[in-house]
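[1] Return a 3D structure for these sequence lines:
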Amino acid sequence: MTTTPSPSVWPTFRARDARGLMAFLVSAFGFEETVCHEQDGVVHHAELAWPPGGGVMLGSARDDGKAVTTGGFSCYVVVPEGQIEALAERAWGAGATISTELHVTDYGSKDFAARDPEGNTWYFGTYPGAHRATS
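    Take a look at the predicted model:
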């Protein structure tokens, strides 16, 4: 039997306007805010869940000695079959900059890419990753 394990890697990044970016990711892409620890306008830790599984973690850009830049983040988000076209329309309608139009890859995935207001690139596609043998 082969299967793809549940997500246990959560990409993390920082934003100049964490609250604004979170609102954009919910509106444009359909992420769901699940946790936000904020104090005095600084988001120390937030989690946005991707409804089919996994998600991202983010916080406000701040000078805390950690070498984290803003606007250079990218990741690939798996979209269930039959939903990619609607997501591309949703992203475009919410003002996302579409950097790669919806297309079919040479390995059969339907993909598109969009940039958020902070300059991060989000790749969306139907390819769920290679199946791995389990014991």
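[2] Going by C-alpha atoms from here, please, whenever you check contacts or count neighbours.
    OK.
[3] Am I right that P11 is in contact with G55?
    Yes. P11 is in contact with G55 according to Cα atoms under 8 Å; the separation is 7.5 Å.
[4] So for those two, which sits in the more crowded spot?
    Using other Cα atoms under 10 Å as the criterion, P11 and G55 rank with G55 on top: 21 against 14.
[5] Find the nearest non-adjacent residue to that one, please.
    The shortest distance from G55 to any non-neighbouring residue, by Cα to Cα, 6 or more residues apart in numbering, is to A49 (4.2 Å).
[6] One more, so I can put them side by side:
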Amino acid sequence: MTTHENPTVWLTLQAHDAPALITFYTEAFGFTVRARYDEEGTDRVAHAELIWPEGSGGVMLGSHKPDGEWSTQPGTAAAYVVTSDPAAVHRRIVDHGGARRVSDLTEKDYGSSEFAVVDPEGNQWSFGTYPGES
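    So this is what the prediction gives:
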């Protein structure tokens, strides 16, 4: 198992079905669960942390709490994930099913190989090799 330092920036989101979305992110996208705390006696997730295995990025998520102090509408997040092998991630997501394809794997004019999907809750995800300007 790879050990990563804690991310300094986290994507945060809420989900209508957080347990299912966590399963989707681990099985289809390849995230790993670092922490998960369920609300006692329910099928709701109070807080979960998922780590991207190729770097220090992470996602914090939980079940939607419309009246909560920190509430976001499910399906409104968007993220770009850097991967050294977008073809393998694309293949895993397509083979898994459950994501709506926005764009197939393509070579961009700025040198990145990338694709985009929408997860089962409606969040937008792009995966590619572009690491940002150095």
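[7] for the residue nearest the centre of the second structure, helix, strand, or coil?
    Closest to where the C-alpha atoms of the second structure average out (Cα atoms, centre = their mean) is Y25, at 5.6 Å. Three-state call for Y25 of the second structure (DSSP: H, G, I helix; E, B strand; the rest coil): helix.
[8] mind checking how far it is from K108 of the second structure?
    Separation of Y25 of the second structure from K108 of the second structure (Cα to Cα, to the nearest Å) stands at 25 Å.
[9] Verify the contact between G57 of the second structure and F31 for me.
    No. G57 of the second structure lies out of contact with F31 (Cα under 8 Å); the separation is 9.8 Å.
[10] Overlap in contacts, these two.
    Here G57 of the second structure and F31 have I51 as joint contacts, going by Cα atoms under 8 Å, 6 or more residues apart in numbering.
[11] so the lengthiest helix in the second structure corresponds to what in the first structure?
    Counting residues, the longest helix found in the second structure (DSSP state H) is helix 86-96. On the first structure, the counterpart of helix 86-96 of the second structure by TM-score structural alignment is residues 84-94.
[12] coming back round to it: show me the contacts for the residue nearest to the centre of the second structure.
    Counting by Cα under 8 Å, 6+ apart, Y25 of the second structure makes contact with F31.
[13] circling back: now the following helix or strand past the longest helix of the second structure on the first structure. Mean distance?
    Later in the chain than helix 86-96 of the second structure, the nearest helix or strand by DSSP states H and E is strand 100-107. Strand 100-107 of the second structure: mean distance to aligned residues in the first structure after superposition is 0.9 Å, counting by mean Cα distance after the TM-score superposition for the first structure.
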